[in-house]
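Engineer: sequence unknown, structure follows:
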């Protein structure tokens, strides 16, 4: 039986896979995550997941590889991971009182096939005060998160008014779709 490799340094993605009952190895390679300027904003996450998967495929030719990338789109701009406190503050402020999209791209490949997809969740924030935003950044330091926040953390608890789509997608992995594809297309199931 082929081994499942979760090619992600994200503790949240690894935890979601464990919580769903999957057994897997984690491998992390340094992959260039630059985007081609011709890529449409809504296709960026899936493009990056595919790019990462192909880099891993060259090393792990006979395994099943799962790669993923999550982006946040607010005001038609991709919000990546903030570099510092000021950037995190600008990102969160730009989403305050508005909705934004969280898109996770996933690519799963075996030696004879590759399946990729995107999942979109629309998140509506309450109006956030400067004090709330600064408290969150100081206490949670969201520098490893696209869009500068984690839905499962304090800001998500007090600031998210509603979501349309998968909660887990906002955490970084649409686990419901990953489960279905691994089970039906790759024969991997925790059952």
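Structural biologist: That came through fine. Small disclaimer: the values here were computed from a predicted structure and weren't measured. Residues are numbered from 1 along each chain as shown.

Engineer: alpha carbons only for contacts and neighbour counts from here, please
Structural biologist: Noted.

Engineer: Just after the longest helix along the chain, pick out the following helix or strand.
Structural biologist: Determined from DSSP state H, the single longest helix within the chain is helix 44-57. For helix 44-57, the following helix or strand on the C-terminal side (DSSP states H and E) is strand 64-74.

Engineer: which stretches of this protein form helices?
Structural biologist: 11-19, 44-57, 85-95, 130-140, 154-159, 167-171, 175-186.

Engineer: Buried residues of the third one, list them for me.
Structural biologist: Yep, that's helix 85-95 we're talking about. 85, 87, 88, 89, 91, 92, 93, 95 (16 or more other C-alpha atoms under 10 Å).

Engineer: what about versus this one:
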């Protein structure tokens, strides 16, 4: 089948993921997947982020002509999964942990097509400068950290905290462009940029 015979669904309401998928040139519909994002006991970060992406993709009822793309991002520091903060104290603890350290951002992408699911995890190393308590407080007051894994958005104000990045910038934002294009192509939905 050609890619034009498929309906592509993005299992996310994230404006960042929508922008990134649009950047690849795809036409798609975005539908959020409401799932339980709790970490299971003894679940390691890679297993967790894979499970989240697969569950998001499988939550949407896939018809034979529909491909669903699910994605999940988690921030990991010293093997601790840092989720979205519920208040300043949580954000302060997370940002203090990231301060002056290198952490990993794991982004899983899953493509579901009827009963078939493919998943891939992209790991990026991100290093932060040392943050003062005042910087953390000022950053919290911008509201940017409140809906972000690890309490920061690299594409926003927090970009100034990052001293180096090793890996995929777009994966840290929420959707690895290269790997997403490759995985969709594997399922018969190539990027419009590769069409004759």
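Structural biologist: Arrived safely. All values reported here derive from a predicted model rather than from experimental measurement.

Engineer: thinking again about what came up before, residue 121 of the first structure is nearest to which of the helices of the first structure?
Structural biologist: Proximity to residue 121 of the first structure (C-alpha to C-alpha) singles out helix 167-171 among the helices of the first structure, at 6.8 Å.

Engineer: Tally up the residues packed near residue 147 of the first structure, please.
Structural biologist: Applying other C-alpha atoms under 10 Å, we find 27 residues neighbouring residue 147 of the first structure.

Engineer: ok, residue 117 of the first structure touching residue 106?
Structural biologist: Yes. Contact criterion C-alpha atoms under 8 Å: residue 117 of the first structure and residue 106 qualify, at 5.5 Å.

Engineer: ok so, going back, mind checking how far the longest helix of the first structure is from the chain centre?
Structural biologist: Centroid separation between helix 44-57 of the first structure and its chain, computed with C-alpha atoms, centre = their mean, to the nearest Å, is 13 Å.

Engineer: and that helix, what does it pack onto?
Structural biologist: With contacts taken as 3 or more C-alpha pairs under 8 Å, 6 or more residues apart in numbering; DSSP states H and E, helix 44-57 of the first structure sits against strand 64-74, strand 99-110, strand 113-125.

Engineer: Let me have the ones you listed in a markdown table, extended by mean neighbour count and distance to residue 21 of the first structure.
Structural biologist: Shown next, in a markdown table, are these (neighbours: other C-alpha atoms under 10 Å; distance: least, C-alpha to C-alpha, whole Å):
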| stretch | mean neighbour count | distance to residue 21 of the first structure |
| --- | --- | --- |
| strand 64-74 | 25 | 15 |
| strand 99-110 | 25 | 17 |
| strand 113-125 | 19 | 21 |
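
Engineer: Same list (the ones you listed) but as a markdown table, adding distance to residue 133 of the first structure.
Structural biologist: As requested, these are arranged in a markdown table below (distance: least, C-alpha to C-alpha, whole Å):
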| stretch | distance to residue 133 of the first structure |
| --- | --- |
| strand 64-74 | 17 |
| strand 99-110 | 16 |
| strand 113-125 | 12 |
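
Engineer: Which stretch among those strands approaches residue 146 of the first structure most closely?
Structural biologist: Relative to residue 146 of the first structure, the nearest member of these by C-alpha to C-alpha is strand 64-74, separated by 5.8 Å.

Engineer: Give me the mean distance between the closest one and the second structure.
Structural biologist: Superposing on the second structure places strand 64-74 of the first structure at an average distance of 0.4 Å from its equivalents, by mean C-alpha distance after the TM-score superposition for the first structure.
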